[in-house]
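J.: no sequence on hand, only this structure:
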């Protein structure tokens, strides 16, 4: 039997407010790539965009539709698209538009709605928290991107399920303990206030003043804080020790991180901290600030380390510990890699989503996947 002769595919419609290079997009793209391999699922994308930049080429999606206009116009346009595409499930990866979009799709027959909350509710103001609360009452299913977010959402709805970001396991080796004349620290993320790269730069200044180690820091990413960070680098005469590498393609960024001795994510806040987990999959020893979500993958002194947010001296002392004790650093990197591979592989996270989707449709996911495989064989 040919695939086309199988029972109808499950149509998923992923809805986003925009498409950039943040954690939400990485989450969806990694998940989409894996789901797209399954013969029983097809994925369609809707993007809310006002900018005139190019529509992204998402080869894992069957179609990509762009919706423009104000929020109300977007809702009407989305409703028309849904009636045209006829998805079985709409999966929202939205923030400020979530309530209006959820209301707009109420009453469409046989449509199930799901939303993933990628950041904790507590960071939003009262108006948005109220909107999120109402949304959870209308949605058929609610997914949290971290246990921290799930804990908050369960005050409103007890059946919240946690699906952390799926991590593509890079085929890039990290050679711990290789001979080098300089210790390289990497970081990756937007150049913005909440990422707090200034604390990492201040830590580099502290090390330069108080130790003789040869170190270099490479920060991957771009953003409106670049000028401020450049000013701080100049202030401490760190032009040869701190490099702002700008935005890199994902594969190039991973290669850069893999070639470093230590990864640092000094963020004041992270919904999850995917950049840190990606570094851990490479086996790179990882230090993060003590934002709450980090406790989900950083087991202090075993899989990684953390420091008080904004405390440059504390960060500097942890960095020196890795420079001075190579054996300790290697063990952190190896244990961190083992830990995240067991919990965040794309296969594990995709299977969690499959279970959620098919439970909404009243299907047995194991049976459907088996039937699809048998159809291919036939």
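T.: On my side now, so go ahead. Quick caveat, the model's predicted, so the values are computed rather than measured.
J.: rest of the way, CA atoms for contacts and neighbours
T.: Noted.
J.: wait, residue 105 sits on residue 79?
T.: Yes: at 6.1 Å, residue 105 and residue 79 qualify as touching, with contact defined as CA atoms under 8 Å.
J.: neighbour count for those two, which is higher?
T.: Set residue 105 next to residue 79 and count neighbours by other CA atoms under 10 Å: residue 105 wins out with 21 against 15.
J.: those strands in the stretch 251-378 of the chain, which residues are they?
T.: Along the stretch 251-378 of the chain, counting by DSSP state E, counting those that start in this stretch, strands occupy 262-265, 286-289, 305-307.
J.: rebuild the ones you listed as JSON lines, extending it with distance to residue 299.
T.: Listed next are the strands of the stretch 251-378 of the chain as JSON lines, based on distance: least, CA to CA, whole Å:
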{"stretch": "strand 262-265", "distance to residue 299": "15"}
{"stretch": "strand 286-289", "distance to residue 299": "11"}
{"stretch": "strand 305-307", "distance to residue 299": "7"}
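J.: could you export these as CSV, including distance to residue 350 and mean neighbour count?
T.: What follows is the strands of the stretch 251-378 of the chain, written out as CSV (distance: least, CA to CA, whole Å; neighbours: other CA atoms under 10 Å):
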stretch, distance to residue 350, mean neighbour count
strand 262-265, 26, 27
strand 286-289, 26, 26
strand 305-307, 28, 22
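J.: out of those, flag the one nearest residue 368.
T.: strand 286-289 (39.9 Å; CA to CA).
J.: about what we covered before: so for residue 343, which of the strands of the stretch 251-378 of the chain sits nearest?
T.: Comparing the strands of the stretch 251-378 of the chain under CA to CA, the one sitting nearest is strand 286-289, at 16.8 Å.
J.: ok, and here's another one to check against it:
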């Protein structure tokens, strides 16, 4: 059977629409599928002229191996309303996924695709159209729900605001032939939150491109970062990466570090990489805890800087309160770092106690203090833990491996395309 013609239904792709986890997932998935011979048509929203111009070379890299890229309108709201705010998304995303579904369904009826694969809420529009069209039902439909943060938010206002959003999200994945769980430890979330039949769940992990991540590292930049943060004078350097928001748990880590001062060497440092609305609160908390001088709010780094900085630290800590698959965890691991991370989302599939670090219950200061204390006493094992981190990523979470698993799923679902055969 020949490799498939795939319609990839998304809204965003790196770097045209940002640098987040879903954007990178879409970019690497379509890139590696095309390397395996799949014929991929990517559907995404229009990018601004400024972003397209700024990333012209990257745009060419995205489109080079694809059959084509189809751009659709996303922002249907007033210019005064942020398109991705809580209200804006309620209007824009349902309309986008409906128009996307209509476009893809039209092409699929013409025999253009052997497999339809959606990302996030993009499943809803096509799923609704397909459920009423027996011809489309004969073309395999795979849906990937990703992190499902809207189902886990502790903010009751967002919970209420996103109720219609969650209903569409759940519907689109219930009607797919296969819904992808990005970690074995989170596959039960799909029946729980989305109502997906367990028999229709396929476990295919989220991944990182190992060679790309390591290729960002630059010796001169490492030296510049060492000097910028005066790391040569530090006895111990921690690092955390993420948006500075309450759900990332950085306030928990500040409290834990304050309680551990007696066990930490005199010249320790915590590098906190990222921006967000919690920065002022975190800085105030650190000041009140008496550890402000040991904390560097690094801000956002580009990929070269981020991956070069990973090489300069001793331990990566990810104290998140809730999580999806956690690409940040994989990034730290591929740089051979021991990890301390919350047992949230897909992290328990990546971090194992005393193999490559420690897992802690999300939100527990006491547990984080205990894990960090144990790690400090086991510092002689950190190099071995770092090598185990790297082994885990290379064996399970590298994109060439995950793309092959995705292609195998397609092939297992494919039947001769009745639309194409009738032409």
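T.: Sure thing, it's come through. Everything quoted here is computed from the prediction, not taken from an experiment.
J.: quick one, which of the strands of the stretch 251-378 of the first structure gets closest to residue 72 of the first structure.
T.: Comparing the strands of the stretch 251-378 of the first structure by CA to CA, strand 262-265 comes nearest, at 37.8 Å.
J.: the helices in the first structure, which residues?
T.: Assigned by DSSP state H, the first structure shows helices spanning 23-35, 71-85, 98-104, 126-138, 147-153, 197-210, 226-235, 250-258, 274-281, 312-324, 326-343, 346-360, 365-377.
J.: most tightly packed of these?
T.: Comparing these by mean neighbour count (mean count of other CA atoms under 10 Å), helix 274-281 comes out on top with a mean of 26.
J.: in the second structure, which residue range corresponds to it?
T.: Under TM-score structural alignment, helix 274-281 of the first structure corresponds to residues 327-334 of the second structure.
J.: give me the mean deviation of that stretch from the first structure.
T.: Following superposition, stretch 327-334 of the second structure is found to deviate from the first structure by 1.4 Å on average (mean CA distance after the TM-score superposition for the first structure).
J.: circling back: JSON lines for the helices of the first structure, including distance to residue 51 of the first structure?
T.: Formatted as JSON lines, these follow (distance: least, CA to CA, whole Å):
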{"stretch": "helix 23-35", "distance to residue 51 of the first structure": "17"}
{"stretch": "helix 71-85", "distance to residue 51 of the first structure": "14"}
{"stretch": "helix 98-104", "distance to residue 51 of the first structure": "20"}
{"stretch": "helix 126-138", "distance to residue 51 of the first structure": "24"}
{"stretch": "helix 147-153", "distance to residue 51 of the first structure": "30"}
{"stretch": "helix 197-210", "distance to residue 51 of the first structure": "28"}
{"stretch": "helix 226-235", "distance to residue 51 of the first structure": "22"}
{"stretch": "helix 250-258", "distance to residue 51 of the first structure": "23"}
{"stretch": "helix 274-281", "distance to residue 51 of the first structure": "26"}
{"stretch": "helix 312-324", "distance to residue 51 of the first structure": "38"}
{"stretch": "helix 326-343", "distance to residue 51 of the first structure": "36"}
{"stretch": "helix 346-360", "distance to residue 51 of the first structure": "31"}
{"stretch": "helix 365-377", "distance to residue 51 of the first structure": "39"}
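J.: residue 55 of the first structure is nearest to which of those helices?
T.: helix 23-35 (13.7 Å).
J.: so that closest one corresponds to what in the second structure?
T.: So helix 23-35 of the first structure sits over residues 21-33 in the second structure, by TM-score structural alignment.
J.: over to stretch 142-152 of the first structure?
T.: Against the second structure, stretch 142-152 of the first structure falls on residues 179-189 (TM-score structural alignment).
J.: which one, of the helices of the first structure, ends up nearest to residue 52 of the first structure?
T.: Using CA to CA, the nearest of the helices of the first structure to residue 52 of the first structure is helix 71-85, at 16.1 Å.
J.: chain neighbours aside, what residue packs nearest to residue 246 of the second structure?
T.: residue 278 (6.7 Å; CA to CA, 6 or more residues apart in numbering).
J.: ignore the last one, residue 253 of the second structure
T.: residue 319 (6.5 Å).
J.: what's the answer for residue 364 of the second structure, then?
T.: That would be residue 252: by CA to CA, 6+ apart, it lies 7.4 Å from residue 364 of the second structure.
J.: with residue 311 of the second structure instead?
T.: residue 335 (6.3 Å).
J.: the most centrally placed residue in the second structure: what's it in contact with?
T.: Centroid-nearest residue in the second structure: residue 21, 3.0 Å away (criterion: CA atoms, centre = their mean). Going by CA atoms under 8 Å, 6 or more residues apart in numbering, residue 21 of the second structure touches residue 327.
J.: could you do the one 4 residues further on as well?
T.: Shown here is residue 25 of the second structure, whose contacts under the criterion CA under 8 Å, 6+ apart are 13, 206, 207.
J.: and what of residue 102 of the first structure?
T.: Per CA under 8 Å, 6+ apart, neighbours of residue 102 of the first structure: 113, 135, 138, 139.
J.: again, but for residue 255 of the second structure
T.: 289, 365.
J.: that one maps to what in the first structure?
T.: Using TM-score structural alignment, residue 255 of the second structure lines up with residue 202 in the first structure.
J.: any idea how far that match is from residue 344 of the first structure?
T.: Distance of residue 202 of the first structure to residue 344 of the first structure, given as CA to CA, to the nearest Å: 32 Å.
J.: so how far is residue 319 of the second structure from the residue nearest to residue 364 of the second structure?
T.: Distance of residue 252 of the second structure to residue 319 of the second structure, computed by CA to CA: 7 Å.
J.: between the two, what contacts are shared?
T.: residue 363.
J.: need the counterpart of residue 347 of the second structure in the first structure.
T.: Checking with TM-score structural alignment, residue 347 of the second structure has residue 294 as its match.
J.: contacts only, for its match.
T.: Residue 294 of the first structure touches 272, 273, 288, counting by CA under 8 Å, 6+ apart.
J.: how do these look in the second structure, which are kept?
T.: Counting by both residues aligned by TM-score structural alignment, their matches' CA atoms under 8 Å, the members of the contacts of residue 294 of the first structure that carry over to the second structure are 272, 273, 288.
J.: ok so, going back, tell me which of the strands of the stretch 251-378 of the first structure sits nearest to residue 130 of the first structure.
T.: Among the strands of the stretch 251-378 of the first structure, strand 286-289 comes nearest to residue 130 of the first structure, with 29.4 Å by CA to CA.
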